[in-house]
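> this is a predicted model, with the sequence first.
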Amino acid sequence: MLPSRVATVSLHTSPLDQPGTGDAGGLNVYVVEVARRMAERGVAVDVFTRATSPDLPPVVELAPGVSVRHLAAGPYGHLDKNTLAEYLCPFIFGMLRAEAREEPGRYDLVHGHYWLSGKAGVAAARRWNVPMVQTMHTMARVKNAALAEGDLPEPDARVRGEDQLVHQADRLIANTDDEARQLKEHYAARDHQISVIPPGVDLDVFTPGPRRAALERIGLAPDTELLLFVGRVQRLKAPDVLVRAAARLLERDPSLRSRLVVGVVGGLSGGGMSEPRMLADLARSLGVADVIRMEPPQTRERLADYYRAATATVVPSHSESFGLVAVESQACGTPVVAARVGGLATAVGERSGVLVDGHDPADYAAVLHRLIAEPGRRDRLAEAAPEHAATLGWDRTVDDLLDVYRASITPYAAPAGLPLAAAR
């Protein structure tokens, strides 16, 4: 049975936010792309998110069949994700009030994204007597096992909340086989709960194109060697590894300085907001400030040009549930140099990128130098990149999600328990 309407929960970040800054990233892209394609298949989607301003309308149409519902929960403005847990109850009550204004049985299923959303989603799903599907995106125990130097561990409250959520959710969506393994090893998830469904990439926007023309469009010389980082600027994503690698690269080959550019496209996020000059100060201390180009988050169309212009996109994250940036880059015909962590082993093709063990800048410098010094090798990776990305389109993701939705709602009986137990 195909659901007629799904309640998607994205409490801590809105699908209307620009990915690449604050708490907006791959999760936002996931929610938007899936919701749009669900609606095109006849499944309406209401996305519940926290209102960050009193000026936001209660309901915004994101696309035909997709509505974003802003719920008041706690003070307006940006709140730390750990603080948001204090406002789960008002958010849940907002979801219940919104549903109560509609005809009975409005939602056939709830899909939560991230643990906070999942806690709210479980409470609503139990009250509405519908199944609860959860995508974690990141997990506290996994992140804490791979902390960057100077980064703070995820709090115990999140660990306990995820433990509860894994056992309360009817189905768990893992981005990769590796994430499925982590759910079982770290949270004792059961095999029958888990479905592995990789995220996708918009193959209509992220397409190959001439590199020289793309360099010109973003204001760089045609002989530029652009090493690109895309994403939120925080220690977890490790843009500092790329900056340090660039310093090693220039020590190894000083002749590159006149044409090397390290592009960092993204905004401050998480712990990075408390140290806004960390990356700039690091570049200055290493003597490479002149090759660093800091850019704010870009529109998808503009971002595609940055990918096309790059010699390589570098994804040195300490933890990554999937790595949409890596897939977007490959879809644009640009190879990826990434850390061999989490979902990046799936996101990066064997013939379209290079996976690096660990986070030693010297190792990244060696790989990047070879791509620059051996353009034929770089071109071979670039040629295979779109082919790998083509296997990860959003249509496949949505097809597989709909299969999980059908299986979840036919038939369905809610587990016993208090409807709002998940909020406590």
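Yep, that arrived.

> can we go C-alpha only for contacts and neighbour counts from here?
Fine.

> so what's the residue count around residue 40?
14 (other CA atoms under 10 Å).

> do you know how far it is from residue 399?
Residue 40 is 12 Å from residue 399, where distance means CA to CA, to the nearest Å.

> can you check residue 96 too?
Counting by CA to CA, the gap from residue 96 to residue 399 is 29 Å.

> with residue 304 instead?
Distance of residue 304 to residue 399, given as CA to CA: 25 Å.

> more crowded one of those two?
Neighbour count, other CA under 10 Å: between residue 304 and residue 399, residue 304 has more, with 21 against 16.

> what residue, apart from its backbone neighbours, is nearest that one spatially?
Of all residues not flanking residue 304 in the chain, residue 206 sits nearest, at 5.5 Å (CA to CA, 6 or more residues apart in numbering).

> try this one side by side with the last:
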Amino acid sequence: MASLGGVDTGGQNVYVAQLAKHLAAQGYLVDVFTRRESAEIAEVVDWAPGVRVIHVTAGPAEVIIKENILQYMDDFKDNMIAFIINKQLHYALTHANFFMSAQVAMGVKKELDIPFVVTFHALGHVRRIHQAEKDKFPEQRLTIEEQAVQEADHIIAECPQDKEDLIQYYNAPVEKISIIPCGFSATEFYPIDKEVARKIAGLPQKEHIILQLGRMVPRKGVDNVIRALGKLKGTKKPVKLVVVGGECEELVEETCPEYARLMNIAREYNIDASVIFTGRKNRDQLKFYYNAADVFITTPWYEPFGITPLEAMACGTPVIGSNVGGIKYSVADGETGLLVPAEDPEALAEKITQLVNNEDILYGMSRNAIKRVNTFFTWAHVAGQVEDLYKKLMPVAKQRNVLLGIDKSVAA
């Protein structure tokens, strides 16, 4: 229910929403438990056919940054259990998303004997490696993750790298891990004529457009893309970088430090006129930006999976991505796009030039991208794999009633 593109709202929100919706379409009843952020919102919201969103009181009814929410998870667990008992609900399974939800799921399992699956979406040990002292999550995160790995009935890794990290850093039993990727919505993202898409998005028609779309936080590597733009040489037409995302629709340097930092980098390279910051956009607008672009770029330091490359490829837009995590799994290097080292603007500039100067390569990659995502990464396909896993864990009599436990305020 949250607006996407902010610091704490991104791919994990999409994952839970789409998985819940597609499981409900298969006949499941799904309740999504989330922390109450407003006193005005109803306790129970009928979000979609077969899907309810239940707002649990845990701390003050206001938005809190995800790094500060762990202290309220015991209250979340107690109030969630009270809701289940008071409403006489009988869940077959809990699906926890992120480490805080995993902590709650462990408590629910202990008190109500409900098995749980966990998708971490991001791992504390990996985050520490890449962010070091910038990681503001409490130390208990690692202990909670380690405990959840042992107590979960099953673990969903989103890509092979995620599985390797779970085994290496958490000693996760191999037999308890299944690789099930994220997906994209074929009803939301599909090819649209580029000229039409640019007209709707208000973007220039006669220039190359490269797109960065997602949360505007340092680890997503937007600064790397700006520096690459400043190093471009030999392109046949001028290149514009479009950056979609941010805390609000109208970005202001005085109130958005990350936007101010990125603008200063653009000024440093004297390319501020070539970078278009759109601010946050509604989800129904995103397909126009994906289709307007010649190339989609995502070069984070690390990425547990990354849904935006799938959405771009579904629109027929080739992807240049970091050779990390889920990106190196979803992007077929040389077929649907290209992979580059993270934080290497020179290498990125070289790949951008290679693609925008060759329409035949772009066309071939576009066709390959559409075919790849529609074969392997639709939410329907993903939900089918998740359902197969659920059936192995749930008693037969309870296989049509499942709970997806998540606090969307702590989206990774």
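Happy to help now that I have it. The structure presented is a predicted model; accordingly, all values stated were derived computationally and were not measured.

> tally of neighbours for whatever residue of structure 2 lines up with residue 347 of structure 1?
Alignment note (TM-score structural alignment): residue 347 of structure 1 maps to residue 330 of structure 2. Here the number of neighbours of residue 330 of structure 2 (other CA under 10 Å) works out to 27.

> residue 330 of structure 2 against residue 311, yeah?
No. Here residue 330 of structure 2 does not reach residue 311: they are 10.9 Å apart, not a contact under CA atoms under 8 Å.

> could you verify that residue 237 of structure 2 is part of a strand?
No. Residue 237 of structure 2 is assigned coil when assessed by DSSP: H, G, I helix; E, B strand; the rest coil, not a strand.

> distance check, the one residue sitting closest to the centre of structure 1 against residue 361 of structure 1.
Closest to where the C-alpha atoms of structure 1 average out (CA atoms, centre = their mean) is residue 26, at 2.1 Å. Residue 26 of structure 1 is 25 Å from residue 361 of structure 1, where distance means CA to CA.

> counterpart of residue 139 of structure 1 over in structure 2?
When structure 2 is aligned by TM-score structural alignment, residue 139 of structure 1 is paired with residue 123.

> scratch that, residue 218 of structure 1 is what I was asking about
Checking TM-score structural alignment: residue 218 of structure 1 goes with residue 201.

> how much space between its match and residue 313 of structure 2?
Per CA to CA, residue 201 of structure 2 is found 18 Å from residue 313 of structure 2.

> residue 349 of structure 1 reaches residue 385, doesn't it?
Yes. Using CA under 8 Å, residue 349 of structure 1 is in contact with residue 385, at 7.2 Å.

> these two: which has the busier surroundings?
Neighbour tally, residue 349 of structure 1 and residue 385, criterion other CA under 10 Å: the higher count belongs to residue 385, 29 against 23.

> mind listing the strands for structure 1?
Taking DSSP state E to define them, one finds strands in structure 1 at 5-9, 44-50, 59-63, 66-71, 109-113, 132-135, 171-174, 194-196, 225-230, 260-265, 292-295, 312-315, 336-339, 353-356.

> summarise which helices and strands the last one is packed against.
Applying 3 or more CA pairs under 8 Å, 6 or more residues apart in numbering; DSSP states H and E, we find strand 353-356 of structure 1 packed against strand 336-339, helix 361-373.

> I appreciate the help and will end here.
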